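In: no sequence for this one, just the structure:
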């Protein structure tokens, strides 16, 4: 697996470490975040999107990432989309 570390939450403390990576081999963002509350998970599962079954499939997960990590997510997107940044 060809993981490239992009960044970690700048407010990381003990036991808290939302993180962003890029998997170059699969061309995917890899995100580590906080588990959602039961209320948030239930709210996400209630959305009905055309062409998509209601709920969260067993092989997927909802995670929470602080907005302050947006620049890292942009950087990860750029790393996947722009060959000159590889």
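Out: That came through fine. No experiment lies behind these values; they were computed from the predicted model shown.
In: can we go C-alpha only for contacts and neighbour counts from here?
Out: Will do.
In: wait, residue 55 sits on residue 46?
Out: Yes: using Cα atoms under 8 Å as the test, residue 55 is close enough to residue 46 to be in contact (6.1 Å).
In: Can you verify residue 50 is assigned to a strand?
Out: No: using DSSP: H, G, I helix; E, B strand; the rest coil, the assignment for residue 50 is coil, not a strand.
In: neighbour-wise, which of residue 55 and residue 46 wins?
Out: Comparing residue 55 with residue 46 by other Cα atoms under 10 Å, the one with more neighbours is residue 55, at 15 against 12.
In: another structure for you, compare them:
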């Protein structure tokens, strides 16, 4: 796996560091963020967002909170991946 660092939350503290990487081999974004709170998990677990899809979070998946202030970093990661022919 080849991870390429894209950026870190500009308002990060020493003990918190939401980050974004690009995995060149798997052609994926890798996001590190805050764990969801119970209220969010309850809302996800009880709402059918896409008709025909299972409600809730499958055991092999996870939810991560990423601050909106990181949008520019995520855009840069996507732009870099596109420039490199991954998209």
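Out: Yes, it's here. From a predicted model like this one, the values you see are computed outputs, not experimental measurements.
In: Can you give me the TM-score here?
Out: TM-score for the superposed chains, counting by TM-score structural alignment, normalised by the length of the first structure: 0.90, backed by 84 aligned residues with a Cα RMSD of 1.3 Å.
In: quick one: the helices in the first structure?
Out: Listed in chain order, the helices found in the first structure under DSSP state H are 38-46, 70-81.
In: Make CSV out of these and add distance to residue 60 of the first structure.
Out: Below are the helices of the first structure laid out as CSV (distance: least, Cα to Cα, whole Å):
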stretch, distance to residue 60 of the first structure
helix 38-46, 11
helix 70-81, 19
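In: Of all those helices, which one is nearest residue 9 of the first structure?
Out: Between residue 9 of the first structure and the helices of the first structure, the shortest separation by Cα to Cα is 8.9 Å, and it involves helix 70-81.
In: ok, average deviation of that closest one from the second structure?
Out: On superposition with the second structure, the mean distance recorded for helix 70-81 of the first structure (mean Cα distance after the TM-score superposition for the first structure) is 1.1 Å.
In: Give me the contacts around that helix.
Out: The contact list for helix 70-81 of the first structure (Cα atoms under 8 Å, 6 or more residues apart in numbering) reads 6, 7, 20, 21, 22, 24, 27, 28, 29, 85, 86.
In: Having no further points to raise, I will conclude here.
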